[in-house]
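S.K.: how would this look folded up:
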Amino acid sequence: MPDGRVCQVAALAYRLKKKRPEILLITSRGTGRWVLPKGWPQIGRTFAQSAQREAYEEAGVRGDVAPFSIGTYTYEKHDMCEGECGDFVVDVYPLRFSHQEKNWPERGERRLEWVALEECILRVEEPGLKVLIAGFNPDKITIG
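M.R.: As a prediction, the model looks like this:
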């Protein structure tokens, strides 16, 4: 990124429960904070496909991903190697949940919880992510 921030991608995995969206939150491995599944863009995949892959690797979640980001948020990471800290900008891609695999690469390393939008906003720490979640409307998402 031109401003020195490192780009990551995140999956906003959602499902409808009684016509109301629920968002999948997972805990980060380092600090145990509630976050979206996120990681690095992968060579040979679009950002959306990379976000979809992170949802599987970190939470076992499968589903259809929207091709366009619903926005970005920023955060600082302080638990990097040798005391370094980094500034990250994260592109967020909605992923419509279809099912969860029985096994996945990071199973047992994180807690997972489906929560209502209001609860999700309370749990995540990044102000920009709170805004994205508050404005999330699955009826306005085009997938595929």
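
S.K.: only C-alpha atoms for contact and neighbour calcs from this point on.
M.R.: Fine.

S.K.: Report the separation between the closest residue to residue 123 other than its chain neighbours and residue 24.
M.R.: Nearest residue to residue 123, sequence neighbours excluded (C-alpha to C-alpha, 6 or more residues apart in numbering): residue 34, at 6.1 Å. Between residue 34 and residue 24 the distance is 10 Å, computed by C-alpha to C-alpha, to the nearest Å.

S.K.: Equivalent analysis for residue 93, please.
M.R.: Counting by C-alpha to C-alpha, the gap from residue 93 to residue 24 is 13 Å.

S.K.: which helices and strands does the longest strand seen in the chain pack with?
M.R.: In the chain, taking DSSP state E as the definition, the longest strand is strand 86-100. Contacts defined by 3 or more C-alpha pairs under 8 Å, 6 or more residues apart in numbering; DSSP states H and E place strand 86-100 against strand 6-17, helix 47-59, strand 61-65, strand 71-77.

S.K.: this one next, for a side-by-side:
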Amino acid sequence: MIPRSLQWLENVKLMLSRPEPVQLAALCYRVRPGKGTEVLLVTSSRGRWLLPKGWPITGLDSWETALQEAWEEAGVRSGTPWREPLTSFSTIKRHDNGIEQRCTVSVYPVEVREMREDYPEADRRERAWLGLAEACETVGEPALREVLQQFEQERAARA
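M.R.: This next block holds a predicted model:
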């Protein structure tokens, strides 16, 4: 039996050893003749440019959740998602109550077929279609910049 004074330490060790929570992101893209590949960025509640993302949704596969987030946060009504993630990265999720939480974000590219102007979070977010180079300059998070660069390389390899 562990003495009471050590039980607290064991509980802290257990909490710290748990895997990071996971969010699922949609890297929405389109290929435009003469313009190349463009990606869709949205603003966060703090005004940072990022990919639509959210927590897993019970009953949906990860790629389905990414597609749902693309609808709710960016107005992507129809698209073809990759069934496997392009990559994942670690980031800090800043909650509205001020708590910061490290989490892993799995990124699912979605080739966009249809957009809507009226979508669930239209009044809370801006959105912008940007070329990959401009998108890399616009996002503030280095890990997200690397994801965009990796996507550009993967798209080129698949073409």
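
S.K.: picking up where we left off before, what residues in structure 2 pair up with the longest strand of structure 1?
M.R.: Strand 86-100 of structure 1 lines up with residues 101-115 of structure 2 when matched by TM-score structural alignment.

S.K.: Give me the aligned partner of residue 131 of structure 2 over in structure 1.
M.R.: For residue 131 of structure 2, the residue aligned by TM-score structural alignment is residue 116.

S.K.: cool, residue 6 of structure 2 as well?
M.R.: Counting by TM-score structural alignment, residue 6 of structure 2 has no partner.

S.K.: and the spatially closest residue to residue 79 of structure 2 that is not a sequence neighbour, how many neighbours?
M.R.: Nearest residue to residue 79 of structure 2 in three dimensions, chain neighbours excluded: residue 112, at 4.2 Å (C-alpha to C-alpha, 6+ apart). Counted with other C-alpha atoms under 10 Å, residues neighbouring residue 112 of structure 2 total 21.

S.K.: hang on, isn't residue 112 of structure 2 packed against residue 82?
M.R.: No - the pair residue 112 of structure 2 / residue 82 is not scored as a contact, 11.4 Å apart, by C-alpha atoms under 8 Å.

S.K.: re earlier: number of residues surrounding the match of residue 131 of structure 2?
M.R.: Residues within reach of residue 116 of structure 1, counting by other C-alpha under 10 Å, total 17.

S.K.: separation between the closest residue to it other than its chain neighbours and residue 2 of structure 1?
M.R.: Distance criterion C-alpha to C-alpha, 6+ apart; nearest residue to residue 116 of structure 1, sequence neighbours excluded, is residue 22 at 4.5 Å. Applying C-alpha to C-alpha, the value for residue 22 of structure 1 to residue 2 of structure 1 is 35 Å.

S.K.: hang on, the earlier thing: what's the spacing between the residue nearest to residue 79 of structure 2 and residue 45 of structure 2?
M.R.: Distance from residue 112 of structure 2 to residue 45 of structure 2, by C-alpha to C-alpha: 23 Å.

S.K.: Then residue 17 of structure 2?
M.R.: When residue 17 of structure 2 is compared with residue 45 of structure 2 (using C-alpha to C-alpha), they lie 30 Å apart.
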